[in-house]
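Asks: Fold the following.
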Amino acid sequence: MAALLAAFVLAGGIYRGVWPMPFALNMAYAFIPVFAAIAFYQRCYSLRALDDFRYSITRLGAALAISAILCMVMIFYAKAAQAFSRVMLSLALIFGFAMMAMTRAALHKLLRRVYGESVVSTLVILDGGPPVNAKRTVTINTGTMNIEGARSDPSSLDEIGRVIRGMDRVIVSCTADRRAYWAEILRAAGVRGEVISEVIQELGAISLNREDGQSFLVVSTGPLSLRSRLLKRAFDVVVCTAALVLLSPVMIITAILIKLEDGGPVLFVQPRMGRGNCIFRMFKFRSMRIDGLDHDGARSTSRSDDRVTRIGRFIRKTSIDELPQLFNVLRNEMSIVGPRPHALGSLAEKKLFWEVDDKYWQRHSLKPGLTGLAQVRGHRGATESESHLKSRLNADLEYIGNWSLVTDIKIVLATARVMLHENAF
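Replies: As a prediction, this is how the structure comes out:
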């Protein structure tokens, strides 16, 4: 609050040359309460803000921006624009952010020096369970405590309570038969208590949901929010429409050349695995002889594959054979960017892809794409070994876990560099 007040005084002095300027003070008195409410709502003063400097600065910037927008809206509806200085507010926001950021940086360094990695006090109680890895913990073993009398002996409860008192977080690692016992103790102690569970670890649970007196372990969520899905779909439609318009001459010429070469069908339609592990029909320009088509994809294309036609070799080399998948994008079966869909019978070292790695099916939590992170990293062509598949899978899962619209744009731009690739055959 002091930093914001100083920022408005400084902005008024620089802009009007009056120290302190009454108008600047009045703007500060109006702005600071709004900021205070927004800052608390934005968790600018949370424990995480003390622990994570980047998070702290991000929340601070968001709170200042939202407060400024709210103040401008209030000024607009109050019809007080004539008495409002946009230059002074802008200067005050810049000065205020700079001063608060420097204060937080100094505080962060001080806290690291005094408290170490984390300001959160964590107590780990080992009672026959597995070891616990957590930042800045105090670890005790129940062998030094009278735990068994906790339900009936006040002195035992007092001993446990004195150990727990003052802790922000208490983690108990115990055997399965003692979890309910420890849960009662932690609830009575009035602290944030956690009991480790190997079952939850095995399931990969990410949160707990309570509804109508029942508890449910949340083991998965959609990788994208509704807003993100809308953004991604809008991006797909815009890019796909533009690509179809620009590339339609190339597609028409390609279709004519394929038809003229052997008179067979222009398109090759193959079942592939799509979003949610649902099969869809993926379109490609036919690049192989009719008698050599492999709808299951069990045989990977080799560099000197005799099944590939003359025009097929060219369109595979230049990735033109993939262009009909733009229609899959329009049909909402594929996306411009995403994990590439694999043929159902594809093999790596005589193993089906999903037999190589248990995480394989997770790549289908997003729609498959025309291009993807694995492709721009050079993972193209036949998947000849298990290590090749795992490299692609890791890239796909990295993309899914860190999706952003900016990432999609970068991948689309980077795809131009790998359109011609030595493994495209």
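
Asks: going forward, measure contacts and count neighbours with C-alpha atoms only.
Replies: Fine.

Asks: could you point out which element follows whichever helix or strand Leu60 is part of?
Replies: Taking DSSP states H and E as the criterion, Leu60 maps to helix 53-77. Per DSSP H and E, the first helix or strand lying C-terminal to helix 53-77 is helix 86-115.

Asks: In terms of secondary structure, what does that next one contact?
Replies: helix 2-16, helix 53-77 (3 or more Cα pairs under 8 Å, 6 or more residues apart in numbering; DSSP states H and E).

Asks: And the helix holding Leu60, how far out from the chain middle?
Replies: Here helix 53-77 shows a centroid-to-chain-centroid distance of 24 Å under the convention Cα atoms, centre = their mean, to the nearest Å.

Asks: Mind giving me the packing neighbours of it?
Replies: helix 22-41, helix 47-51, helix 86-115.

Asks: Switch those over to JSON lines; also include mean neighbour count.
Replies: Rendered in JSON lines, the data for those read as follows (neighbours: other Cα atoms under 10 Å):
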{"stretch": "helix 22-41", "mean neighbour count": "17"}
{"stretch": "helix 47-51", "mean neighbour count": "17"}
{"stretch": "helix 86-115", "mean neighbour count": "16"}
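
Asks: Of all the ones you listed, which one comes closest to Gly369?
Replies: helix 47-51 (36.4 Å; Cα to Cα).

Asks: what packs against that closest one?
Replies: helix 53-77.

Asks: what angle do the helix it packs on and helix 86-115 make?
Replies: Angle, helix 53-77 to helix 86-115, by axes from the mean of the first three to the mean of the last three Cα atoms, to 10 degrees: 150 degrees.

Asks: returning to that earlier point: want to try TSV for the helices and strands packed on helix 53-77, with distance to Val356 as columns?
Replies: TSV is the format used below for the helices and strands packed on helix 53-77 (distance: least, Cα to Cα, whole Å):
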stretch	distance to Val356
helix 22-41	46
helix 47-51	39
helix 86-115	44
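
Asks: Select, out of those helices, the one closest to Ile200.
Replies: That would be, of the helices and strands packed on helix 53-77 and by Cα to Cα, helix 47-51, which comes in at 24.7 Å.

Asks: Name the stretch among the helices and strands packed on helix 86-115 that sits most buried.
Replies: Stretch with highest mean neighbour count among those: helix 2-16 (a mean of 20; mean count of other Cα atoms under 10 Å).

Asks: Here is a second sequence; please produce its structure as well for comparison:
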Amino acid sequence: MLGTKSSSHAVFYGAPYSAAAAFETAEIQSPLSGKKPSNLLRSQFALKRTIDITGASIALVALAPVLATVALLVKLDSKGPVLFSQVRWGMNGRKIRVYKFRSMRAELGDATGVAQTVKNDPRVTRIGAILRRTNIDELPQLINVLKGDMSLVGPRCHAIGMLAAGRLYEELVPHYHMRHRMRPGITGLAQMRGLRGPTDRSDKARARIVSDLYYVDNFSVWLDIKIMVGTVISELRGGKGF
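Replies: As a prediction, the model looks like this:
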């Protein structure tokens, strides 16, 4: 079980690639799979949803000038819509439509999300490069949070048919769909730990799923708070998006 003391320390603080190797033989047990949620867990989920609604509402109001400015810059920088939408995996394997600021040229964008973005990708616009580097392109997902499709914190929202090292995630990583037991998040444990960018190697992909499954197995509002604070610190130090 990933929730044991030794493994939890390794997954949360340790080197991601060694954790990925350990994951290959790990037994995954989640409080959300096959077990009736306790009253305590139900209250944690209720509080999480309250934080999501409150946090997303406050952020949308507070960031309204930023959102409007970014929308204008995207429109002036290249032809096409301000927002980009894509169908991705939601909670319990439900398909949801996720919104982002458009960061690629409209005629070159991949609506499926199968073709991952790489460094110096020619599809990315000038403004888009800045938005991706700072992760500002993710801000419209606050709308998804209010709709109940996403959470502020959770496993990364993957595109349908997303590849890792040239293979489907579900083929590469055992128990992959266990990560869909919770709402996908704008940020998550993997992102807080700097596991971003293209998954061109299988160990990178496994490292991210290790973090996702650890989160599902050990969810608490306190863990969410630590991830949100850690994400802010990580962004202040310079995000790794491109």
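
Asks: Structure 2: matching residues for the helix holding Leu60 of structure 1?
Replies: Mapped onto structure 2 using TM-score structural alignment, helix 53-77 of structure 1 covers no residues at all.

Asks: Out of the helices and strands packed on helix 86-115 of structure 1, which gets nearest to Phe235 of structure 1?
Replies: helix 53-77 (25.6 Å).

Asks: Chain neighbours aside, what residue packs nearest to the aligned partner of His158 of structure 2 in structure 1?
Replies: Counting by TM-score structural alignment, His158 of structure 2 corresponds to His342 in structure 1. Nearest residue to His342 of structure 1 in three dimensions, chain neighbours excluded: Arg272, at 6.0 Å (Cα to Cα, 6 or more residues apart in numbering).

Asks: So the most far-flung residue of structure 2 relative to its centre: helix, strand or coil?
Replies: Centroid-distance maximum for structure 2: Leu76 at 28.2 Å, with Cα atoms, centre = their mean. At Leu76 of structure 2 the chain is in helix, as set by DSSP: H, G, I helix; E, B strand; the rest coil.

Asks: May I have the residues that are in contact with it?
Replies: Contacts for Leu76 of structure 2 (Cα atoms under 8 Å, 6 or more residues apart in numbering) come out as none.

Asks: that older thread, compare the helices and strands packed on helix 53-77 of structure 1 and give me the one nearest Glu322 of structure 1.
Replies: Minimum separation from Glu322 of structure 1 across the helices and strands packed on helix 53-77 of structure 1 (Cα to Cα) falls at helix 47-51, 46.6 Å.

Asks: Would you tell me which of the helices and strands packed on helix 53-77 of structure 1 gets closest to Leu370 of structure 1?
Replies: Of those, nearest to Leu370 of structure 1 by Cα to Cα is helix 47-51, at 39.3 Å.

Asks: and stretch 303-320 of structure 1, which stretch of structure 2?
Replies: Using TM-score structural alignment, stretch 303-320 of structure 1 pairs with 119-136 in structure 2.

Asks: Flag every buried residue along that stretch.
Replies: Neighbour-count burial for stretch 119-136 of structure 2, counted by 16 or more other Cα atoms under 10 Å, picks out Arg123, Val124, Thr125, Ile127, Gly128, Ala129, Ile130, Leu131, Arg132, Thr134, Asn135, Ile136.

Asks: OK, contacts around the first one?
Replies: Contact analysis of Arg123 of structure 2 by Cα under 8 Å, 6+ apart lists Met104, Arg105, Leu108, Gly109.

Asks: okay, the residues you listed in CSV with distance to Gly238 of structure 2 next?
Replies: Formatted as CSV, the contacts of Arg123 of structure 2 follow (distance: Cα to Cα, whole Å):
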residue, distance to Gly238 of structure 2
Met104, 21
Arg105, 25
Leu108, 27
Gly109, 25
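
Asks: Just the buried ones among those residues, please.
Replies: For the contacts of Arg123 of structure 2, buried by 16+ other Cα under 10 Å: Met104, Arg105, Gly109.

Asks: mind checking what the last one lines up with in structure 1?
Replies: Taking TM-score structural alignment as the alignment basis, one finds that Gly109 of structure 2 is matched in structure 1 by Leu293.

Asks: quick one, what contacts its match?
Replies: Neighbours of Leu293 of structure 1 in contact, by Cα under 8 Å, 6+ apart: Arg307.

Asks: Would you mind measuring from it to Arg316 of structure 1?
Replies: 15 Å (Cα to Cα, to the nearest Å).

Asks: hang on, Gly230 of structure 2 is in a helix, isn't it?
Replies: Yes. Checked against three-state DSSP, Gly230 of structure 2 lies within a helix.

Asks: For the aligned partner of it in structure 1, which non-adjacent residue is closest in space?
Replies: Matched by TM-score structural alignment, Gly230 of structure 2 corresponds to Ala414 in structure 1. Spatially, and ignoring its direct neighbours in sequence, Ala414 of structure 1 is nearest to Val376 (6.2 Å; Cα to Cα, 6+ apart).

Asks: Quick one: map the one you found onto structure 2.
Replies: In structure 2, Val376 of structure 1 lands on Met192 (TM-score structural alignment).

Asks: And for Cys174 of structure 1?
Replies: For Cys174 of structure 1, no residue is aligned by TM-score structural alignment.

Asks: Next, the buried residues of stretch 200-207 of structure 2.
Replies: Ser202, Asp203, Lys204, Ala205, Arg206, Ala207.

Asks: Name the nearest residue to the counterpart of Ser85 of structure 2 in structure 1, ignoring sequence neighbours.
Replies: Under the alignment (TM-score structural alignment), Ser85 of structure 2 maps onto Val269 of structure 1. Nearest residue to Val269 of structure 1, sequence neighbours excluded (Cα to Cα, 6+ apart): Phe283, at 4.9 Å.

Asks: swap in Gly381 of structure 1?
Replies: Asn423 (4.8 Å).

Asks: what does the one you found align to in structure 2?
Replies: Going residue by residue (TM-score structural alignment), Asn423 of structure 1 aligns to Lys240.

Asks: show me the contacts for the most centrally placed residue in structure 2.
Replies: Most central in structure 2 under Cα atoms, centre = their mean is Arg156, positioned 2.2 Å from the mean C-alpha point. By Cα under 8 Å, 6+ apart, the residues touching Arg156 of structure 2 are Pro184, Gly185, Ile186, Thr187, Gly188, Ala190, Gln191, Asp212.
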